Structures are given as structure tokens and as C-alpha cells.
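Asks: what follows is a protein structure lacking sequence information:
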């Protein structure tokens, strides 16, 4: 006695065999007929292949017809098979009569060529270093000119805003100030505190040999005020705020919001770029001063715990070592870093493509360019400080 489960399994096997796709070439009555049967579904993975000599038994000078009486469901698997038939028929100089095929399959078959296109030859670049150098130079000069023009337009928008004729919205400016300032205090605090502590620890190891523990305060104070606070804060803002600016503008570029602003006659420099730059310019100097204080606090913590230095002595030595012009120099440096990060990030966002992947590329590029630019500008400021004797 056969159980109901066995009978159902047998029917499933029979149905599966009945739906299995198959093809056969018949040459009855002086005609070439390809009989198609079963379900031609690509996901089932049972589509039969057509060998290169699949039409060797076809009658010459006779067109190829199709018998689709037993054809079941089909998708692109059938279209791919028909294209192979078409290519072999063109090679053997046989015509195809596709009247009996389903309308959709026949229309798709008519769109396909009789032979697959040849793969394109790989492009080989000729060795032309002078041409490549010239192209890179021209591209760099063009980008510098575009950045300069963008900065001039933003400066004009800022002057117009001071005169009460600008198109910059104060809400946008305040949002950028909040994002670039208070929201960044935590990471600025952590990084500058650790940098100050590291400077104090490294200095303590060397100065302790000469019984000059108190000069750790001078080392930390001068290093933080002159270099480390401004540079580390700028690097943080390049990675945090600069990448956000580039990603935001790149997203607007992909959503065609930039095109909409241009159509409505709203200048992008005043509407997007100026608030971003002013937000950084307004917050970076204060973040620099805050970073100096936190860095000195990190050095103070290490000195008190490791060296024979008192709190009043550390404070007195720091005040005597750090002159006011050092703060002025770092203040000017932080403003230059802010303008650099704002301009480069917005420019990279405007140059981005319109896909989702281009947003990530723009953000990454803005971070890299911002960090490298900060280091390069800091080197220029170091040369200037040496020249003028600061």
C-alpha cells in the first residue's frame, strides 16, 4: 500500500520532469523545426545548452521554424537560447521564422544582433611623462583658479551680509556654528588633553635626567600654543566637519538640489558655502584657545603625578614661558585653517558625482585634502614665524 506522501512525491517528480526545459531539431517535410518544451526559467538552473554544432543536421537553404505548443513558462533563459540559435543560424546562412514564438520573445529576439560584439581592446597609455605633467599642472592651476573664485564670491557674500544686502540666512549660520563649535568640544577635549599629557610624559623622561622637571610646563605650554593645539584641532575639524560639509553638498548634488538653486537664481556661494566657512571661522579660534587650555591641563596632570612639580609652580612657569604673541600667531593660524577646510570641503562636494557612492568618495577626499592642506599650511606658517622671528 502506497502512502499519500509517497504519491505526492511521485507527482512532484513527474511534474518536475514534465517542466524540464528541452529542445529538439526536426527536419520533417523538408523543414527545420526546433521544438521547445518545458519551463525555461533561469533561476531553476536546468536550461539546456546549445552546442556550437547544434544545427549541423539542419537542411541547407531552409528557414528555421519554432514549435512552441509544449512551451511552458519562460523568462530570459529562453531569450538567451534563441539568441544562440540566431547566431548559429547566421553563421550557417540559415533564415529564422519567429512567427510562432511568443510576441515578447519575438520582439526581444529581433532586437538582438546576429553576432555578439567583440570585446573592446584594452586601452594602452603611451609613455608621455611631459604630457602627463603638463596635464596635471593645468588641472591644478584650473582648480586653484576655481577655488580662488569661489573664495572671492564667498567674501563678497559676507560683505554684502554685513551691509544687510546678503542672501545668507542667519539660521543656516547658527546651525553651522553649533555643529562646528559646541558639538565638537568633546572630541577636541579628549585629543588635546591626551596630546598635552604625551608631551609632558616625553619631556619628563628627558628633563628628569638634568633635574629640570619644572621646564616640562614650558615645553607643554609652548608646544600647545604654538603648534599642537591649532594643528590637532584643525585635523579634527577636517575629519569631522569638513567631511560632513562635503557629504552634505554631494548629497544635494545627487538630489539635484544644487540645480534647483541655480534655476531659481540663488547663488550657491552665499546660500551654502558662506555659512559653512563663517561657521568654522567663528568657532576655530575659540576651539584653539580651548584646546590650549585642555592640553596644558593634560600636561599638568602628568607633571603633578610623575614629577616633583607643584601646582602654583607649574602655573607660574607656564605664564612666564608662553608670550602673548604666541597666542596671536596660533589665533591667525586657526583662522587660516578654518578657511582652508571650509573652501576645500565645499569645493569637493560641488565636484562630486550624482550617485550614492560619490557621496562617500567626496567625504573621504575632503578629509584627506583637509588634513594634508592643514599640514602644508602649518609648514608655511612655520617658515613665516622663523622669518619674522616669532
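Replies: Looks like it arrived, so ask away. From a predicted model like this one, the values you see are computed outputs, not experimental measurements.
Asks: from here on, just use CA atoms for contacts and neighbour counts.
Replies: Will do.
Asks: helix, strand, or coil at residue 52?
Replies: Three-state call for residue 52 (DSSP: H, G, I helix; E, B strand; the rest coil): coil.
Asks: all helices for the stretch 1-150 of the chain, in order.
Replies: 4-19, 76-91, 103-111, 129-162 (DSSP state H, counting those that start in this stretch).
Asks: got CSV for these, with distance to residue 181 and mean neighbour count too?
Replies: Supplementary listing: these in CSV, determined by distance: least, C-alpha to C-alpha, whole Å; neighbours: other C-alpha atoms under 10 Å:
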stretch, distance to residue 181, mean neighbour count
helix 4-19, 68, 12
helix 76-91, 57, 19
helix 103-111, 60, 14
helix 129-162, 20, 14
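Asks: what would those look like in a markdown table with distance to residue 55?
Replies: Shown next, in a markdown table, are those (distance: least, C-alpha to C-alpha, whole Å):
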| stretch | distance to residue 55 |
| --- | --- |
| helix 4-19 | 24 |
| helix 76-91 | 7 |
| helix 103-111 | 18 |
| helix 129-162 | 53 |
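Asks: among the ones you listed, which comes closest to residue 255?
Replies: Checking those against residue 255 by C-alpha to C-alpha gives helix 129-162 as the closest, at 21.9 Å.
Asks: all strands for this protein, in order.
Replies: Under the criterion DSSP state E, the chain contains strands at 22-26, 32-40, 64-74.
Asks: tell me the most buried of those strands?
Replies: Highest mean neighbour count among the strands of the chain (mean count of other C-alpha atoms under 10 Å): strand 32-40, with a mean of 21.
Asks: below is an additional structure, to be compared with the one above:
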């Protein structure tokens, strides 16, 4: 019988008697793995065995483990034996663990018989029809949920007007303050700057044609008809719509929505109706206020840049250029914008997840959907105005 012995010790290990060591003793009929010393992480125990350590030329079919000289051990020994088992399986050897301590055998029994293969990234084949169908179904689902939410809110508003709804006047007043007076500063700054920018651009071009006074017409018509309503709605989508979505998503994560449903309190009347109704009441007023600030912004720039434009002449020209129908058109748009922002923000909050990260995701999604929705609705209104010659 010829015996082949392979010694392996960790690099940098000391030469004390308790150092962790392993060696393979092989013969034509038997292969034994001898483990000795203290097998702990602190002692620098090996966690793997080389893939060529168990290659033998004999007829042995079982790899025995000799632990007669084993000292202290921890999970590093189990990890080492796990790699030994994998290498032994590739060399057609079965691992005999009968001589191992009971603790090692119990830990080893918890491991799977084979290593878990690495997770494969799912392969998504190119299927345009399937992708289009999925997007269409998701869109229809969102539209259906939004329509149902709007119908529930409309029914709740009718009940609230008759005195039988679940809406509290206190909640409505708080939401009105948040959606109205609290937003005056940012609405003032944005619309003032919009009017000033229009007046600056217009004055530069109109001066070339000696039409300085028509700067008032440009600022007045553009802001009353389009920009004040759109910019105010975008501000409310980013400020109030995101707050609505975050608030409802937080209530959903704290199980407050579930508690209201258990007590039979309608969500549409108790939470959603005050939010949407406050936006519907405040958006037209903010639109009017934004028109005034835009005209003032244009007035400051026009009178400062154009020597032929006086303050009284600017305001007279503005009043003569703006028709009452322009305000009616802006009023209708602002109310539609308010309903869209309120419904989409509340629906996004109700469909959010229950984690803290989902609150931020819901707020971001509400802002994006609100801004895109405002611009899309404004394009639709422009087409309608063109058809009706308004």
C-alpha cells in the first residue's frame, strides 16, 4: 500500500501545536481527510479546499474525516467541510461524517445537499404586442379606479351639501388654508416673474416696430388666457398634490385607512372630499390672483424699459385688451385642473405601498402626473378653443 500525504496550513499561521491543519492521506483503497488543531476564525482557519486536493489514482469511493486531533471549532470548520463535500462530489467521492462531533453534524445537516445556483436575471424577449397590451390594461385599470374615485367623491359632495355626508367642516377649512393662503407667496413670485419675462421679451421685439404700448396686450392676454392658469396649476400640483399623496400614503402605511374602513367611515367623504373641494374653491381665486401679479410684473418691466409707456397707459391698454370671456375660459380651466390634481394625487396615495420609501415614491409620482396632466389638459383646451373660436 502506498500512502500519499498532502499538508495544507493557512498562510501566515503560527507554528504552535494548536494551529488549524488539514491533510489528505490517500491509498489505492482508502482516502482520509485528517483535521487537527483549533478551527476558529481567530486562528486563521481555512474556509475552502483547493479543487485538486482530492484527486487520487486509487479505487477509493469514500472520503473519511479523521477528527481525533481536533481542538476547538466554530462555523469555519463547517464551511471548510462544505467545500470539501463539493470537491469530493466532483471527484466521485462520498463524504463520511460519522466521526465528526455531534454539533458539527447538526450544523452540517442544515445545509442543502447541493449549492444553490446563482440567481439568473430574467430574460425578457422582445414582444411589442405584449408590452403594448400590458400598458393598455394598466392604463385602463388606472382610469377605471380614478373614475370610481371621482364618482364616490361626487356622491359624497352631494351628501355633504345635504348635511348627511361624512365631511367635517374643520377638515375643509384646514385644507382651504393649505391650498389657498399658504400658497400665495410662491404663486405671487412665479406669476410676477412670468409677467416680467413676457414684458421683457415683448418690449425687445416690439420696440423695433414702434409698438411699445402693445406690451400690455401681450402680457395681459397671454397670462389671463394661458400662463396664469397653467403656472398656478403646476405650482399646486408640485406643492399641494404631492402633499396629498404623501399624507394619504402615510395614513395607509400607519393602517389609519384600514381603521377608518373597519369603523365604516367612508374614505371618499372623510379624507378625499375636503382635499379635492378645497382645491376646486381655491384654484380659481389663485388664478385671478396670479393674473393680477402677472400684470404687475409686466407693468414694472414695461414702465422701466420703455420710456413711452406710462403706468396709466399700461393699465388702460391691459383693460381694453382683455375680454371677460378670457377670464371665463381661465376659470373653467383652473377648476378642471384642480379636479384632476386632487383626484390623481389622492388615487396615487391610496394605491401606494406601506413602506416609508413608498411615501416618497407616491409624492414624486403625484407631482409628475399632475404636471404632465396639466400640460396635456391645457393642450386639449387649446384645441377646443380653436374649434369653438373662443
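Replies: Ah, there it is. None of the values given here were measured: they were computed from a predicted structure.
Asks: superposed, what's their TM-score?
Replies: The TM-score (TM-score structural alignment, normalised by the length of the first structure) is 0.85; 371 aligned residues with a C-alpha RMSD of 3.1 Å.
Asks: just to revisit the earlier point, residue 249 of the first structure is nearest to which of the helices of the stretch 1-150 of the first structure?
Replies: helix 129-162 (14.6 Å).
Asks: still on that earlier bit, ok, which of the helices of the stretch 1-150 of the first structure comes nearest residue 355 of the first structure?
Replies: Across these, residue 355 of the first structure has its closest neighbour in helix 129-162 (22.4 Å, C-alpha to C-alpha).
Asks: okay, the closest one sits on what stretch of the second structure?
Replies: Mapped onto the second structure using TM-score structural alignment, helix 129-162 of the first structure covers residues 128-161.
Asks: which residues touch residue 356 of the first structure?
Replies: 251, 254 (C-alpha atoms under 8 Å, 6 or more residues apart in numbering).
Asks: now do residue 28 of the first structure
Replies: Applying C-alpha under 8 Å, 6+ apart, no residues contact residue 28 of the first structure.
Asks: next one: the residue nearest to residue 347 of the second structure when sequence neighbours are not counted from residue 54 of the second structure, what distance?
Replies: Spatial nearest neighbour of residue 347 of the second structure, chain neighbours left out: residue 146 (6.5 Å); criterion: C-alpha to C-alpha, 6 or more residues apart in numbering. Residue 146 of the second structure sits 67 Å away from residue 54 of the second structure, going by C-alpha to C-alpha, to the nearest Å.
Asks: ok, residue 316 of the second structure next?
Replies: 99 Å.
Asks: ditto for residue 314 of the second structure
Replies: For residue 314 of the second structure relative to residue 54 of the second structure (C-alpha to C-alpha), the value is 96 Å.
Asks: please apply the same query to residue 95 of the second structure.
Replies: 11 Å.
Asks: mutual contacts of those two, please.
Replies: By C-alpha under 8 Å, 6+ apart, the residues touching both residue 95 of the second structure and residue 54 are residue 88.
Asks: these two touch, right, residue 94 of the second structure and residue 63?
Replies: Yes - Residue 94 of the second structure lies in contact with residue 63 (C-alpha atoms under 8 Å); the separation is 5.9 Å.
Asks: these two: which has the busier surroundings?
Replies: residue 63 (23 against 17; other C-alpha atoms under 10 Å).
Asks: so residue 173 of the first structure makes contact with residue 279?
Replies: Yes - Residue 173 of the first structure is within contact range of residue 279, at 6.1 Å (criterion: C-alpha under 8 Å).
Asks: which one of the two is surrounded by more residues?
Replies: residue 279 (24 against 21).
Asks: leaving out chain neighbours, which residue sits closest to that one?
Replies: residue 177 (4.4 Å).
Asks: likewise for residue 188 of the second structure?
Replies: Residue 188 of the second structure sits nearest to residue 293 (C-alpha to C-alpha, 6+ apart), 6.0 Å away.
Asks: between residue 316 and residue 54 of the second structure, who's got more neighbours?
Replies: Neighbour count, other C-alpha under 10 Å: between residue 316 of the second structure and residue 54, residue 54 has more, with 23 against 12.
Asks: can you pull out the helices in the stretch 251-390 of the second structure?
Replies: 256-262, 267, 273-305, 311-321, 324-350, 356-388.
Asks: distance check, the residue nearest to residue 347 of the second structure against residue 274 of the second structure.
Replies: 17 Å.
Asks: same deal with residue 225 of the second structure?
Replies: Distance, residue 225 of the second structure to residue 274 of the second structure, by C-alpha to C-alpha: 28 Å.
Asks: all good on my end, thank you.
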